[in-house]
Every structure is written in C-alpha cells, then in structure tokens.
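Chemist: Build the 3D model from these lines:
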Amino acid sequence: MRLSGPVRRNRAMLPSEGPPPAGAAPKSGLALAMLFLVGLLNFVDRQILSVLVEPIRQDLMFSDLQFGLLTGLTFSLFYSLAAVPIAVAADRSHRVRLIATCCGLWSLFTAACGLAGSFLHLAIARFGVGIGEAGGTAPSLSLLSDLFPPARRAWAIGLFSLNGPLGVFLGTSLAAWAAAEFGWRWVFFIMGAVGLIVAPLLLLLVREPVRGSMDSDPLAATAERLRFRQTLERLKADPALRWTMVVCGLGAFVSYGMLNWLPAYLMRSEAMPLAAMGKWFAVAAGGTLGLGMWLGGTLAARQAEQAGRGGYAVVPGAASVLLVPALSVALLLDGWTASLAGLLVPMTLCTMYIAPMLALTQELARPAERATVSALVMLAFNIVGLGFGPLFVGAVSDMVQPAFGDDSIGVALFGLVPVAACGALASFRLAYILRRDMDSGQSQPAYA
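Modeler: Below is the predicted model:
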C-alpha cells in the first residue's frame, strides 16, 4: 500500500520498522529525568507556602482564613480547571515547549511571591503559580506515553510520580532552613531562580517525540487532532474511563483525608510532641508516599503484562482491601510511637492507586487526547480528593467532638474506612470492564 501525507512522513516510526516493543524512545531516560525534575519543582513550589505560614503571618498579619483561601479548596478548583484548557493545548502543540513555558511561568510567579506586601499581591502571585503548575503533570504524562512502550509505562509513570513525595519532603526541609537563615522572602526568590534555570534546560535536552510512536496501532502516530467536545463525548461513552475517574476520586478522598489530618490526630489524640512531628512524621510521610507510588506502579506493570489492562485496576483494589483493616487497627493503638508505626502500612497502601490509574489513563486515551483526558481524570483527583477529603474529616470531627473530645479526629478518620471499601469495589468493577473489553476485542481504542 502506498503511504502519503503525514503517514508517509512518519513511516520510520511505525512499530514494524521502528523501535522494538520492549524498548524505549532514544534518550527516554534523560527525558524522564528532566520531567521528574520539573515535576519536583512543581511540588516544592506548591509546598513552601504551607511551611511559611507562620513567618508570613507575623510579617504581613494574614488571618488563617486568608491562608485557607490560598491553599485550600479554592486553589484546588482553580488549578484543576486551568489544567483542562492547558491540556487541550498540549494535545495540539509542542509539549516540551509548553511544559518549559509553564515551568518558567510558575517559577516567575514563585519569585514574585517574595515581593508580596499584601494579601492581594500574594493571592495574584499564587494563582499565577497555579496557572503554571496546571501545565506540568498532564502534558508530562502525555510525553512519557510517547517515550516508553505500554509494557514500561506504569514503571516510568511510577518513577515520575515519586516527584510528589520527594517534593513534599524537600519543600518542607529547604523552606524551613532557608527561612531561618535568610528570611521567608528569599525562599521564594531562590526557588523561582532554580525554576527559571531548569525551564530552558528542558528545551535544550528533551526532544518532542512523535505522538503514538510507542503504540501498537500504526495510525496512532498520526492520529487526528480531536476537538474537546469529541473527547468529552468519548469520556461519557467509555465506561472504563468513567470508572477510572471514580477510582481516582475515591482513592484521593481517602489519601488526602488521611495524610492531611494524621499530624493533628497524632498531636491531639496521641500526644505527639511538635519536635517529634518535624523529625519523624515528615520522614514517614515522604517515605510511605514514595514507597506506595513505586509499589503501585511496579506491581501494576507486572500484572498488566501478565493479565492485560485489568491488572492496572486489580492492584489498587487489593491495596484498598488491605487498607480497611490496616487503618482500623492503626487507629486503635495507643501512644504516638505505636500509632505512627501502625500507620506506616495504611499510609503506604493509600497511595498505591496513583501510578496504576495514571498509566491506565494513558492506555485508554488516544495519543491525540492523552493530555486532555489526563486533565479530566485529575479533576476527580483534585476536586473530590484534595477539595473534599480533608473537608469531610474536619466536618465529622467537629460533629462528634462534643461526645469524643480530643479523640474526635480519630473517629472521623474511621469514616474513611467505608470510603476505602467503596474504592476497592470500584477498582474491581473497573478490572471487570477492562477484561470484558479485552475479551470482546475492544482492548485497544479505535482511531478513526
């Protein structure tokens, strides 16, 4: 058959003549390292404001409500909604340039935070950071899908996702040290300068891969650019994508609800000293978050290789099943040392869904819509999880406080157990749908 147009120009990228199925695109390791570094800056820049609440409040006399507006539900909504149009642009343009531009943008606004003299100034700067950060994760996931073949995507995305726990740990440690040594404004100046150096390095070192070049369908590399409405229609019509959003939303609800309230639970209910919190909980949280993401990605890649796409959902389902008794037992232990030790297992299990679900999203989406679908799936992650998980625990704690006193947070955390059970059921339902589609010959998306 004679090839013409875009298909002919990309003939070298067809699977039959291109890289072997088990391989990866040239310099994929370097690209993964650079995308990891950009993602790391994303999380560090997002984390430092939480660390600097007290010095900023003492200097600028902000209220807790004002900090809540900057870091809570309003910020998660703004970030999530901005991510969708940026992801649509990523599916229609040069992704490396877009990520580098967004990295430079959020770094510039991070530095501008150090110049803030009022709440309005800091709010504008932080929302600028949010706009930039919205262009980090979804386009990066799309790039990774064209740098690594299906058999290695969960592994690569699992490694990429480690920028979250490392960013939280470094953001907390570096911000506290720099603020003590130089003052809180210099924390923003330093991190902004680092990002403005990394952004052009990304452009210099990473090439834009051909879309779909690692997929089995030879037409994937030249898939038609899809309108946003078409992507929404397919999201509504595809039960696997819909259930992926449900699993992400429930998983994030539990993980954010746990991780955001465990420090207060350990200090209030289990009498953990503040010094011990800074010394032990930060390490425990960062370590378990990273371990959970790595385990989830590694086990899901192995399961998917053996059993097909259903393996991506089996791993989060099994983790949620184990989370139910693990969290219940940990909340019954007395004393902060025993409680923290007991919480290590549920803290690991609650993040094991992240890498498998991100990898599955890339598998289910067409190459021309991967960034957009990722952003839509992450709406459930950020709005349902970051927005309402901690809110649920806080509301239940306030409700039961008259009856349980200082133990009210522990009681509220027990409220996450049935949500985790629902997450397990949703994961196994998703696994069933994926296996049914594979048995009926619908395991690969159609490229029209």
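Chemist: only C-alpha atoms for contact and neighbour calcs from this point on.
Modeler: Will do.
Chemist: For residue 188, grab the count of nearby residues.
Modeler: 25 (other C-alpha atoms under 10 Å).
Chemist: Surely it and residue 113 touch.
Modeler: Yes: with contacts counted by C-alpha atoms under 8 Å, residue 188 reaches residue 113, the gap being 6.2 Å.
Chemist: Proceed likewise with the subsequent sequence, for comparison:
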Amino acid sequence: MSGTRPEGNLGKRGWSPVVILLLGVAGMLDFIDRFVFSTANDAIKHDLHLSDATVGLLGGTAFALLYGVMILPFALISDRGFAARMASFGIALWSVATALMGRTHGIASMAAARVCVGLGQAAFSPSSAALNAAYSTAEKRSTSFSIAYGISYLGYIIGLAGGGWLVEHVGWRMTFTAVGLAGIPVAILMVLFVREPRLPHVARNAESWRALLANRPLRDLLLYGVTSQVVTYGVTLWGVSFYMRSFGLSSGQAGAWFGIGIGIASVVGTFLGGPIADRVASRFGFRGAMRFAFWAYLIAQPFQVIQVLTHSLDLSLTMLVLTSTLSALCTGPIYGAIPSVVPAHRRAAAVGMYALLANAIGIGLGPPLFGWISDMLTPHFGADALRMSLLVAAILSFWPAVHLFLLQRRFGK
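Modeler: The predicted structure is shown next:
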C-alpha cells in the first residue's frame, strides 16, 4: 500500500504535510458534524415540540454517551499500532450517522444517531492526536497541532454559517444528510495514504492508567480541558440561538454571523499560536510555551462577559472575535503538550483521557446545563433567559485559567 512515510526522517520542516493536512480536513468535518446541530436547535425544538433542556440533551448528552464509554478502549487500540485504521473507521462512522440524522422522525432515533456520531468521533480523537505527534518532531509539535486544528476550526464556519444557511433554505433534515456524506471520501483517503507509525516495543507493556494520572502536568491539562470545554461547548451549542433570541436574527443570519465570527477568529488564532509557542519554547523552554498559553486564555475571558451582556450586535460580535482569537492562541500549545508530557507509546491513551474528560463531559454537561439554566430563568427574564445563562458560562470561563497557571509553574525556569 502506498502512503506517506511513518515517523522519523521528517526533514527540516519537522512535520509531514500529507498527514497533518489530512488530519486537519478530517477534524474540520468533525467540527461540522458536531456543531451543525446547533444551527438546527430551534427548528428541531419546534418540529418535535421539545424544551431547551431536551434539545441540549440530544445535542450534547446523547453525543457524549458512547463517546465517554469507548474513547479509552479506542485509545488503547490506537496505541497498539492501529491509529491510522482507527482514525479512518471513526470518520466513516460519524459521517454515516450524521447523514442518517436527516432520516430520523423521533427523539429515540435521533438520539441513537447522535450516539453513533459520538462513537465515531471517540475513535478519531485519540488516534488523530497520536498520528499528529508521531508525524511531527517535539520542536515543531505546537506548530503541527496548530495547523491541524486551524484547518479543523474551518468547520465552525461551515458548520455554523453554512449550516445555518442550509437549515433556513433546505431544512434541517437535508442539512444533516449533506454534511454527513461529505466525510466518506476523507475516510477512504486516510486508508490509502496514511501508514501506521512505528511504535516502541514497550507499548506491549504499557503503564497503568494510575501511572498516567500520577503525571502532574497531565493532570493540570485534564482539569483545564474539563473546565474549559464545559463552557466552550455550552456557548457554541447555544450561540446561534442566543443571537436569534437576543438580536432577532434568522437562523441563517445568526449562523452566518456567529459561525464566521468564531470560525475565522479560531482559525487565525490557532494558526498563529502554535508557531509563536514553538518560538517562545526555543528561548524559554516548555514553561515559556505554557505561560504563553495561560496569558492568552486569561486575557480573552473578560471580552466574553461583554459579548453576552451588551445589547449592541456590532459590539457583541466584536467581543466574540476577540475572545475566540485570543483563546485559540493556546490551542496548538495545549494539544501539543498532551503527547509531549507522556511516553511515546502512551500518546493516544493520554489524549483519550483528555478527550474523555474534556469533550465527553464538556459536550455531555455544557449544552444541557446552560439549556436548563435558560429554562429556569425564563419566568424571570423571558427572552433574555438564554443571555443570562450564557453570562453564567462567561463567568465560569475564568476557572480553567487557574489550571493553566498551575501547569506552567510545574516546569523550571
């Protein structure tokens, strides 16, 4: 089978363009299929006569069910020499499941399809990170992760802006079918062009999960992931509805403004953050890169409070862009740090733990939590209930900065 070369011999660039770009495109589809649901929130709610909390359960908790259960087994399989095959399997599964969501006619069938989306992305998340780390050098790992995730964040624009337009013009059912089928060719390319990386023999006698949890930098990263993603997924899954309810926009308009704003900002911030962190690390070591991530994240959060409080659409969107750009600066350093603080044969396991805690809990808890808060506040705030719910999210967003602060203190000057 032809394919790109495995890890080692990466040349002066320090990363493999074929693998990193393909992982980026797959990650972009991951975001599209994950977040296009938010553009259809209100349409699904009205068609099926659901509450905000129930829609949040379908968009978040249903996704997280098997995602949380299976991501660690999938990570173990990836660490035993099956990362490329696991990635292609995951892409194919979540793509088919998303397409089938367009054929559902009840809560049970929609929940089942959404569960399968989570299952496919549980297979892809740890395997893709292991491949990224294997096909990049330690000195360029923040850069390689920033490139892959920068491309991935284009999925915000397509999934939110494009998804909002599709929902408005062709309906939510056809939208799910169209975006789901787009992933099948990428799964095939993954099989054809990406070889399994060589792993050390010690992978057969890998350390226990307890040993990984004893790794203090990894623990800090895990706690940052949990706290940040509860807020991030809650805000993202309810962002389109927020702009529809608070500013009177249509689903297409809200999806376009929110998707383009958060998407372009995330792409730009992510592309810039990785190379900056690698350059800082070359002068000040790993602690310097983590300190850069801490300040980028911390400075971003006050803008999020202004974003949800203001009644000016222009100011809210400006604050959205600032928050997203600054927060995205730490994407490459953080995701590059996860496989860098553990042995090579435990990369997928470490990323699996991170994804389990950050994504499964983030998606599983964030959307229904802030949907529930919105329901509870509706009698008091009416149409502004969702705004107040997202204000709670903005205040909670300062918590993850504490764990980044502790992380950068773990390393010497």
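Chemist: quick one: TM-score?
Modeler: The TM-score (TM-score structural alignment, normalised by the length of structure 2) is 0.84; 407 aligned residues with a C-alpha RMSD of 3.3 Å.
Chemist: Just give the nearest non-adjacent residue to the alignment partner in structure 1 of residue 188 of structure 2, would you?
Modeler: Mapped onto structure 1 by TM-score structural alignment, residue 188 of structure 2 lines up with residue 200. Take residue 200 of structure 1 and drop its neighbours on the chain: the residue closest to it by C-alpha to C-alpha, 6 or more residues apart in numbering is residue 100, 6.6 Å away.
Chemist: Now the aligned partner of that neighbour in structure 2: which helix or strand?
Modeler: If you follow residue 100 of structure 1 across to structure 2 using TM-score structural alignment, you land on residue 88. Using DSSP states H and E, the element containing residue 88 of structure 2 is helix 83-101.
Chemist: circling back to that earlier point, which residues touch the match of residue 100 of structure 1?
Modeler: By C-alpha atoms under 8 Å, 6 or more residues apart in numbering, the contact list for residue 88 of structure 2 reads 124, 186, 187, 188, 190, 191.
Chemist: Same question for residue 390 of structure 2.
Modeler: 235, 308, 370.
Chemist: Output those residues in TSV; the columns should cover secondary structure and distance to residue 113 of structure 2.
Modeler: Formatted as TSV, these follow (DSSP: H, G, I helix; E, B strand; the rest coil; distance: C-alpha to C-alpha, whole Å):
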residue	secondary structure	distance to residue 113 of structure 2
235	helix	23
308	helix	32
370	helix	23
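Chemist: ok, of those, which come out buried?
Modeler: Neighbour-count burial (16 or more other C-alpha atoms under 10 Å) applied to these gives 235, 308, 370.
Chemist: Now flag whichever of those is closest to residue 349 of structure 2.
Modeler: residue 235 (27.8 Å; C-alpha to C-alpha).
Chemist: and the contacts of residue 88 of structure 2, which of them are in helices?
Modeler: Mapping the contacts of residue 88 of structure 2 onto helices (DSSP state H) picks out 124, 186, 187, 188, 190, 191.
Chemist: Which entries within the residues you listed meet the buried criterion?
Modeler: 124, 186, 187, 190, 191.
Chemist: Closest to residue 51 of structure 2 out of those?
Modeler: Among those, residue 124 lies closest to residue 51 of structure 2 (C-alpha to C-alpha), at 31.2 Å.
Chemist: coming back round to it: next one: the residue nearest to residue 200 of structure 1 from residue 146 of structure 1, what distance?
Modeler: 18 Å (C-alpha to C-alpha, to the nearest Å).
Chemist: thinking again about what came up before, can you pick out the most distant pair from the ones in helices among the contacts of residue 88 of structure 2?
Modeler: 124 and 188 (14.0 Å).
Chemist: burial of the closest residue to residue 393 of structure 2 other than its chain neighbours, as a residue count?
Modeler: In space, residue 393 of structure 2 comes closest to residue 231 once its chain neighbours are excluded; the distance is 5.5 Å by C-alpha to C-alpha, 6+ apart. Neighbour count of residue 231 of structure 2, defined by other C-alpha under 10 Å: 27.
Chemist: Residue 231 of structure 2 reaches residue 398, doesn't it?
Modeler: No: using C-alpha under 8 Å, residue 231 of structure 2 makes no contact with residue 398, being 9.9 Å away.
Chemist: Can you check which residues contact both of those two?
Modeler: With C-alpha under 8 Å, 6+ apart, residue 231 of structure 2 and residue 398 have no common neighbours.
Chemist: Generate JSON lines for the contacts of residue 88 of structure 2, with distance to residue 112 of structure 2 as supplementary columns.
Modeler: What follows is the contacts of residue 88 of structure 2, written out as JSON lines (distance: C-alpha to C-alpha, whole Å):
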{"residue": "124", "distance to residue 112 of structure 2": "19"}
{"residue": "186", "distance to residue 112 of structure 2": "24"}
{"residue": "187", "distance to residue 112 of structure 2": "22"}
{"residue": "188", "distance to residue 112 of structure 2": "25"}
{"residue": "190", "distance to residue 112 of structure 2": "26"}
{"residue": "191", "distance to residue 112 of structure 2": "27"}
